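Asker: I'll drop the sequence and a predicted model, then ask my questions.
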Amino acid sequence: MASKVAVVTGANKGIGFAIVRGLCKRFDGVVYLTSRNIERGKNAVADLEKEGLKPNYHQLDITDKDSLEVFRDYIKNKYGGIDVLVNNAAIAFKHNATEPAAVQAKETLFVNYFSLVSTCDILFPILKNGARVINLSSSCGQLGLIPSKELKERLKDEKLTVPELSDLMQQYVDATQQGTQAAAWGNSSYVVSKVGVSALTNIQQRMLESRDIKVNSVHPGYVDTDMTSHKGPLTIDQGAEAPLYLALDAPDSVRGKFVWHTTKIVDWDSEKPL
């Protein structure tokens, strides 16, 4: 029997690192810590090895299709596929960032949404039947944070496809170039990117239902990481709790859901965000 395989993207620090730690302690199989930067990734593996854990390492840059394809081929040839995929890699500009809104929008959506789509396009074909996919969203991924009623209706449409969603995300990026995004989309590229992740999760669940693959998105909580400028009250291990619940413990009936850091299922498309 081939080993079961769990993969975490962007895992050399923060919540991704803590998810790898938790998987190494409980997952019945091999766990891959992946990162864009090889040195940082291997240092992270060494830190976990000091704790007596045994993660595997492979370089993976979700913004680089060549890197994704090399990783896919490696996993497919060695193990036959993936049992747990945690899409954690993401970026966020700081509140005091000086880059123009158009630059922030383009870069944030490229990494957090479009590169996630590429990752899934390349890795989903090697997901094993019954696999679990966890997309790291955010409290910012709630539909009620989008001002436009028309956009909200489109984003929660049960017939929405990935190309159509990607077109909407590109429309936002284009609107920021013109400075016309605020009325319909609001002023946060991070919000739009994570709403995109939450909407994408729903579409992916419909696409993969026939293979008994469970796809969920999760708000890990406000965690003490570089991304929050270390202002979050939760530890990285607390931030890993809900993703680990979805990876290891959630009943098979939990699919296509938006899960809060408490592991409670909430309505991502509520008019009143939590």
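Answerer: It's in.

Asker: when you work out contacts or count neighbours from here on, use the C-alpha atoms and nothing else.
Answerer: OK.

Asker: can you give me the buried ones in the lengthiest helix in the chain?
Answerer: In the chain, taking DSSP state H as the definition, the longest helix is helix 189-208. Applying a neighbour-count criterion of 16 or more other C-alpha atoms under 10 Å, one finds 189-206, 208 buried in helix 189-208.

Asker: count the residues that sit near Tyr79.
Answerer: Tyr79: 16 surrounding residues under other C-alpha atoms under 10 Å.

Asker: check Gln171 too.
Answerer: Gln171 has 13 neighbouring residues, counting by other C-alpha under 10 Å.

Asker: which helices and strands sit right next to the helix or strand where it lies?
Answerer: Assigned by DSSP states H and E, Gln171 belongs to helix 162-178. Judged by 3 or more C-alpha pairs under 8 Å, 6 or more residues apart in numbering; DSSP states H and E, helix 162-178 is in contact with helix 101-109, helix 189-208.

Asker: take this one as well and set it beside the first:
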Amino acid sequence: MYRSLQIRSKSVSNLKNKVALVTGGGRGIGAAIARRLASEGAIVAITYGQSQAKADALVAEIERAGGKALAVRADNRDAKALETAVQTVVERHGHIDILVNNAGIYEAAAITDVTADDFDRTVDVNVKAVVLATSAAAKHMPEGGRIISIGSNLAQRVPFPGISLYALSKSALVGFTKAVARDLGPKSITVNIVHPGSTNTDMNPQDGAHADPQRGLMAIPRFNDASEVASLVAWLAGPEGRGVTGAEFTIDGGTNA
């Protein structure tokens, strides 16, 4: 159970009145990030694909705690929908201070079984959507903005077979992050990537059938809580992260050590 947001607490106002957009923010790590940014005073917008009930519930939770939130339906394979989502936030709040590229998919298959459709689907959601959302949001981002993408520790090390497409897609975000940091550095906009390892969500529960093999790779044998990933994102989004750009941050219990 998540703790209450306590948005009005004077101890958590690092992001007061900052406008944040979190793609895929209706569940899992994305929802934890939205909660954390809201708890630090940000006005939060989230996109969702199918989970409208979860997205609406999260918005209601944030608003009950005294925050401001908005949910926008956007299929990450639909370029126009992504642009519309960004425009919706800008029309309501004037700009975007923080973009968190969180939405993504994971599909496992041996390379001999990968199809062109598999490739297109994975790259469209995990790479193309990040590029398009970043491009659209950066046009409306003031000096000192923040762009943070959620990658994966599997971009750095692949300990199991069947992950070729996913690893490819998340590895692509590393180069993109470093390049965009150069593009946007003159406006003091930072661009970074966070690589979570195994994280306890409904998609990869810590008590699931595949959990023990994952724990066997870790130096600290426990799954991340999604709130821990969110804390790292919030630090990068806040004032103390203003000098960090083009960087990778791995939070995986030492899996890649």
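Answerer: Done, it's in. Computed from a predicted structure; not experimentally measured.

Asker: what's the TM-score here?
Answerer: With the length set by TM-score structural alignment, normalised by the length of structure 2, the two chains reach a TM-score of 0.75; 222 aligned residues with a C-alpha RMSD of 3.0 Å.

Asker: circling back: can you list the helices and strands packed on helix 162-178 of structure 1 in JSON lines and add distance to Gly10 of structure 1?
Answerer: Formatted as JSON lines, these follow (distance: least, C-alpha to C-alpha, whole Å):
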{"stretch": "helix 101-109", "distance to Gly10 of structure 1": "15"}
{"stretch": "helix 189-208", "distance to Gly10 of structure 1": "16"}
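
Asker: to Glu241 of structure 1, which of these lies closest?
Answerer: helix 189-208 (18.7 Å; C-alpha to C-alpha).

Asker: for that closest one, give me the average deviation versus structure 2.
Answerer: Comparison of helix 189-208 of structure 1 with structure 2 after fitting gives an average deviation of 0.6 Å (mean C-alpha distance after the TM-score superposition for structure 1).

Asker: what about the counterpart of Ala103 of structure 2 in structure 1, which SS state?
Answerer: With TM-score structural alignment defining the correspondence, Ala103 of structure 2 maps onto Ala89 in structure 1. Per DSSP: H, G, I helix; E, B strand; the rest coil, the local secondary structure of Ala89 of structure 1 is coil.

Asker: where's the residue lying closest to Ala89 of structure 1 once chain neighbours are set aside relative to Asp61 of structure 1, distance?
Answerer: Nearest-residue entry for Ala89 of structure 1: Gly10, 4.1 Å, with adjacent residues in sequence omitted and distances by C-alpha to C-alpha, 6 or more residues apart in numbering. Separation of Gly10 of structure 1 from Asp61 of structure 1 (C-alpha to C-alpha, to the nearest Å): 8 Å.

Asker: overlap in contacts of these two?
Answerer: Counting by C-alpha atoms under 8 Å, 6 or more residues apart in numbering, the residues touching both Gly10 of structure 1 and Asp61 are Ser35, Arg36.

Asker: just want to know which of the two has more residues nearby.
Answerer: Using other C-alpha under 10 Å as the criterion, Gly10 of structure 1 and Asp61 rank with Gly10 on top: 26 against 21.

Asker: am I right that the residue nearest to Ala89 of structure 1 falls within a strand?
Answerer: No. Counting by three-state DSSP, Gly10 of structure 1 is not part of a strand but coil.

Asker: quick one: map it onto structure 2.
Answerer: Per TM-score structural alignment, Gly10 of structure 1 is aligned with Gly24.

Asker: confirm for me that its match is in contact with Ala45.
Answerer: No. At 10.2 Å, Gly24 of structure 2 and Ala45 do not qualify as touching, with contact defined as C-alpha atoms under 8 Å.

Asker: residues in contact with the most far-flung residue of structure 2 relative to its centre?
Answerer: Distance to the chain centre peaks in structure 2 at Thr112, reaching 30.0 Å (criterion: C-alpha atoms, centre = their mean). Counting by C-alpha under 8 Å, 6+ apart, Thr112 of structure 2 touches no other residue.

Asker: quick one on the thing from earlier: wait, isn't the match of Ala103 of structure 2 in contact with Asn112?
Answerer: Yes. Between Ala89 of structure 1 and Asn112 there is a contact at 7.4 Å, judged by C-alpha under 8 Å.

Asker: which of those two has more neighbours?
Answerer: Asn112 (27 against 24).

Asker: leaving out sequence neighbours, find the closest residue to that one.
Answerer: Closest residue to Asn112 of structure 1 apart from its sequence neighbours, by C-alpha to C-alpha, 6+ apart: Ala90 at 5.1 Å.

Asker: burial count for that neighbour?
Answerer: Applying the criterion other C-alpha under 10 Å, we find 22 residues in the vicinity of Ala90 of structure 1.

Asker: quick one: it and Tyr74 of structure 1, what's the gap?
Answerer: Distance from Ala90 of structure 1 to Tyr74 of structure 1, by C-alpha to C-alpha: 23 Å.

Asker: repeat that for Lys257 of structure 1.
Answerer: For Lys257 of structure 1 relative to Tyr74 of structure 1 (C-alpha to C-alpha), the value is 30 Å.

Asker: so the two - more neighbours on which side?
Answerer: Shown here are Lys257 of structure 1 and Tyr74; by other C-alpha under 10 Å, Lys257 has more neighbours (21 against 14).

Asker: tell me the contacts of the corresponding residue of structure 2 for the more buried one?
Answerer: Alignment note (TM-score structural alignment): Lys257 of structure 1 maps to Ala247 of structure 2. For Ala247 of structure 2, the contacting residues are Thr177, Lys178, Val191, Asn192, Ile193, by C-alpha under 8 Å, 6+ apart.

Asker: hmm, try it at 6 Å
Answerer: Asn192 (C-alpha atoms under 6 Å, 6 or more residues apart in numbering).

Asker: for Pro213 of structure 2, same thing?
Answerer: Counted by C-alpha under 6 Å, 6+ apart, Pro213 of structure 2 has zero contacts.

Asker: that one falls within a helix, correct?
Answerer: Yes. Looking at Pro213 of structure 2 with three-state DSSP, it is inside a helix.

Asker: do a quick rundown of the strands in structure 1.
Answerer: For structure 1, the strands defined by DSSP state E occupy 5-8, 30-35, 56-59, 82-87, 127-136, 214-218, 258-259, 265-266.

Asker: got TSV for these, with mean neighbour count too?
Answerer: What follows is the strands of structure 1, written out as TSV (neighbours: other C-alpha atoms under 10 Å):
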stretch	mean neighbour count
strand 5-8	25
strand 30-35	25
strand 56-59	19
strand 82-87	24
strand 127-136	22
strand 214-218	29
strand 258-259	28
strand 265-266	14
